[in-house]
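Enquirer: What would the 3D arrangement of this be:
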Amino acid sequence: MLLRYFYDEKLAQASYMVGCQMTGEAIVIDPSRNIEGYLKEAAKEGLHIVATAETHIHADFVSGSREFAERFDTTAYLSDEGDADWKYGFASDIEAKLVTDGDRFKIGNVTFEVMHTPGHTPEHISFLLYDRSQTVPMGIFTGDFVFVGDIGRPDLLEEAAGLQGTTAVGAKQMFESLKRFKALPDFVQVWPGHGAGSACGKALGAIPTTTVGYEKRTNWALQMEDEVAFVKELTTDQPEPPNYFATMKRVNKEGIAVTTTLSSPRVADATEVNELVKTMQVVDTRNGKSFAAGHIPGTINIPYNSKFVTWAGWLLDFDHEIAVIAEPNQLQTIQTDLQSVGLDRFVTLIDVAGLPNEQLTERYPDWSAEKAVGAAEAGDVFVLDVRNKTEWDGGHYEKAERILLGKLASRYEEIPTDRPVAVHCASGVRSRMAVSVLQALGIKDVINIDGGYAAVQTVLNQQALTES
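Expert: The predicted model follows:
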């Protein structure tokens, strides 16, 4: 048997390929939409991918099961658990095997057993792995059920998909599912679907794998025996889910276009950008300081780094065409990144090197925390905190109001325009994106607080010492 681990750092998402070297067949567990890496690895190992399997309808990335099935006639093993609202709508369009708790299937000489593990979602299943004639499992693919040091959050159907009342039900289901997990032998290896940085849990560990025994000894959720206390802990302080999670739930349930049917974006002359801003969402991928020094009015700033995909999902509209200001040699990777979260309407790339300086007419200033606090105390600026709720609850400036960066487009009318708006996050990265969003929305008198809340807190601490 062969087991390969694939990890997308941009989405903190793990997938796995299991192959039977005797028969040359392989399966991919929870594949991402970009399937080229799996195909390359399978070819290197002399394997033929014949199937995929999904632990649940994912909320944070586009699944590759349909991509595999449409392009290579693979079989998709999909959950038939849960209620009617969360069945795989696209299953009838491909070769699919709907599975429930206790079902077994084989890929070559490797056996998989389905274990229904609801809690994160009602349909969630895990896959126990048996090699050849083993009577006990060697490992379990847990998807978003059990992570290293954490478990899946139960609130996404309510928070991201709008299904009221599902959080408490999911938390109770999770409590029962964990009893089954704890009954597995301690030596069983655990292969989760996410690592640190994912929004599918509160505090995921960074190491890729673990064991049932280790999690029983160290995972907070497996230490709790009281259901009421467990539900309270699990449903408290979960991070706010990105806007695009609701869209991911829909496309992974109903299906999405195969990437080979999508056109490649055209490369536009930079002189077109002012016209493109009128009809498209235009994303400037330069770093925040370069954007601050001069940018095209109407563009938003999402730097092209490891967080680009997540923030694109937060800030872009899936129903409108997208133009990106970047280097032409980045076109393919940017398209792949955007497609990974279903942003398929990327149609134009504008060469950043050709941007005319005379068109970079909009700017914004950076203020020191000391200057910003002084102006706030005098009532001369409105301070906007764009951090998440957990950060805010951990400490905030009393003169500030909070609107999450990802919610600015829907809540910007709450921001007063009778004085400048001074924006901060934790350290100054998200606040620069927030400033660009506000300017694109028409709030032009905006300031970035350099150093973020950390710098603001330092100033406040110094003032308190002086006063004492």
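
Enquirer: Please count neighbours and contacts with C-alpha atoms only from this point.
Expert: OK.

Enquirer: start to end distance for stretch 224-243?
Expert: 31 Å (C-alpha to C-alpha, to the nearest Å).

Enquirer: in it, what counts as buried?
Expert: 230-231, 234-235, 238-243 (16 or more other C-alpha atoms under 10 Å).

Enquirer: One more, please, to line up against the first structure:
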Amino acid sequence: MLLERIYDEDLSQTGYFLGCQSSGEALVVDPRRDLRVYLDLAAHHGMRITAVTETHVHADFLSGTRELAAATGATAYVSGEGGRDWQYGFAAERLKKTDGAFADEPGYALTGDLVFSGDVGRPDLLDEAVGLQDTRFVGAKQLFASLRSVFLALPDHVQVFPGHGAGSACGKALGALPSTSVGYERRFAWWARHLAADDEQGFIDELLDGQPDAHAYFARMKRQNLRGPALLGERPAPRPLPAAEVAAGMAKGALTLIDTRSVDEVHAGTVPGALSIPTLGKAASHIAWAVDPERDEAELVVLAPDESVAAEYGDHFVRVGVDRLIGYVTSFDGLPVAAPATVAPADLEQLRADPATALLLDVRGRGEHAAGSIPGAVQLSAGKVLFHQDQLPPREAGRVITFCQSGLRNVVASAALRRAGYDVVELEGSFAAWSRWRAEQAEATVPA
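Expert: Just a heads-up that it's a prediction; the model follows:
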């Protein structure tokens, strides 16, 4: 048997390529929509992808199950478990049980979002992202039962390959190890002591406490994955666009320009109305914070040195259903450039006292905010600001001052808010710089 792990650091998501050398057939589990990695693996090993499946209805990325099946002629398999609201809406073979083994002594388990290295999946996403009420408690009970009756029923030697790694919002304490074992988790995982003591309520309480913010785009992923993501087929390469075409398209609202430079470079000057995606490594996550493709029909243009890099951004974007990248520019020559508004930590209080300031906004996660923030700041994470504008003051109420921890998330959120019509001022260096400045001020006032 061949088992290859395909890890997407952008979304902390894992898929798997399983092959049989004797038959030359391969199964892909939890693929993303940019398919090249799976097609290349099949070619490298001389195999045909004959089956594709997914461990569950994903919330953090748009599944490539349907895309890969269409591209290869493979049979798609999806779960038939769950109630009416969990049934897939596209053509695929339904499986009523997918966690069994073909041998008396199983050796491997692909656990999806049931068990991670050091953690388990979160049952609160329907409440947190979709807006349902109190489904977390039913989900937590079901998770407790599944861990006891399914996962811990496996032998200790079984190797566990989870669906996510550290950094994913699909759990609160995911480890960075690519795999674990049933025995290791049984002995050391935080949740195992609750199972050993048959302490369901203790498990539920600890599981639900301190879960990270779920990004707003998770709700769209759930809907689209159930319905069946749109098929992309062969995507055209991004084309170079002249500055005049970009400027005209932005003026009409038909094009959105994406500045891909660093935070410092953006603060030195960017094109007004451009979004900010400051690192390719997190392009999928950040574009999903900044663009709602169900409401925004503008086509996208990225700043990139060449076609191949622009295409890489397109690969990341389609993982979260942002499919409208059409072109790129290699520089901002011929486009208007201006420095976005910022404020130094030393000048923050003066700006806050200005009647034209409506809000100081902390776009970090709620756990970070609870651990310490600038007094008077309101928390709304960067992954939610564009989608929860009802929690912001009206645009005409005045400026919004924004910050995160270091400035990276803040530049994404602030650009999205500016494009949505808000008057935004970014705190230079964000909370980290403000904390250093405050410590320096305190030290300066200590008598010698």
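
Enquirer: How much space separates the counterpart of residue 125 of structure 2 in structure 1 from residue 163 of structure 1?
Expert: Per TM-score structural alignment, the equivalent position to residue 125 of structure 2 in structure 1 is residue 156. According to C-alpha to C-alpha, residue 156 of structure 1 and residue 163 of structure 1 sit 9 Å apart.

Enquirer: now residue 2 of structure 1
Expert: From residue 2 of structure 1 to residue 163 of structure 1 the distance is 40 Å (C-alpha to C-alpha).

Enquirer: picking that back up, my read: the match of residue 125 of structure 2 touches residue 240, true?
Expert: No: applying C-alpha atoms under 8 Å, one finds residue 156 of structure 1 not in contact with residue 240, separated by 9.3 Å.

Enquirer: Residue 156 and residue 163 of structure 1: which has the busier surroundings?
Expert: Per other C-alpha atoms under 10 Å, whichever of residue 156 of structure 1 and residue 163 has more neighbours is residue 156, with 25 against 13.

Enquirer: so which helix or strand takes in the residue nearest the centre of structure 2?
Expert: Centroid check for structure 2 by C-alpha atoms, centre = their mean gives residue 285 as the closest residue, at 4.3 Å. Counting by DSSP states H and E, the element that carries residue 285 of structure 2 is helix 283-290.

Enquirer: now swap in residue 221 of structure 1 and tell me
Expert: helix 220-223.

Enquirer: Can you name every helix or strand that that helix contacts?
Expert: With contacts taken as 3 or more C-alpha pairs under 8 Å, 6 or more residues apart in numbering; DSSP states H and E, helix 220-223 of structure 1 sits against helix 212-218.

Enquirer: now the longest helix anywhere in structure 2: how far from the chain's centre is it?
Expert: For structure 2, the longest helix by residue count, based on DSSP state H, is helix 430-444. From the chain centre to the centre of helix 430-444 of structure 2 is a distance of 31 Å (C-alpha atoms, centre = their mean, to the nearest Å).

Enquirer: on contacts alone, who are the packing partners of that helix?
Expert: strand 399-403.

Enquirer: what's next to stretch 317-325 of structure 1, contact-wise?
Expert: Outside stretch 317-325 of structure 1, the residues that touch it by C-alpha atoms under 8 Å, 6 or more residues apart in numbering are 276, 279-286, 342-352.

Enquirer: List the buried residues of that stretch.
Expert: So, applying 16+ other C-alpha under 10 Å, buried residues of stretch 317-325 of structure 1: 317-318, 321-325.

Enquirer: Kindly report the same for stretch 376-389 of structure 2.
Expert: Applying 16+ other C-alpha under 10 Å to stretch 376-389 of structure 2 flags 377-387 as buried.

Enquirer: Now do the end-to-end distance for stretch 220-232 of structure 1.
Expert: For stretch 220-232 of structure 1, the end-to-end distance is 13 Å (C-alpha to C-alpha).

Enquirer: Going along the chain, name the helices of the stretch 151-300 of structure 2.
Expert: All helices of the stretch 151-300 of structure 2, identified by DSSP state H, counting those that start in this stretch, fall at 182-188, 192-196, 200-208, 217-227, 243-252, 263-268, 283-290.

Enquirer: need those helices in TSV with distance to residue 159 of structure 2, can you?
Expert: Putting the helices of the stretch 151-300 of structure 2 into TSV (distance: least, C-alpha to C-alpha, whole Å) gives the following:
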stretch	distance to residue 159 of structure 2
helix 182-188	7
helix 192-196	17
helix 200-208	23
helix 217-227	28
helix 243-252	51
helix 263-268	41
helix 283-290	29
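
Enquirer: Tell me which residues of the helix holding residue 221 of structure 1 come out buried.
Expert: 221-222.

Enquirer: corresponding residues in structure 2 for that helix?
Expert: Helix 220-223 of structure 1 covers residues 190-193 of structure 2 once aligned (TM-score structural alignment).

Enquirer: Roughly how far does the match of residue 125 of structure 2 sit from residue 58 of structure 1?
Expert: With C-alpha to C-alpha as the criterion, residue 156 of structure 1 and residue 58 of structure 1 are 10 Å apart.

Enquirer: can you count the residues close to residue 144 of structure 1?
Expert: Residue 144 of structure 1, neighbours per other C-alpha under 10 Å, totals 27.

Enquirer: I'd like to know how far residue 180 of structure 1 sits from residue 399 of structure 1.
Expert: From residue 180 of structure 1 to residue 399 of structure 1 the distance is 49 Å (C-alpha to C-alpha).

Enquirer: all helices for the stretch 1-150 of structure 2, in order.
Expert: 36-45, 65-72, 125, 135-146.
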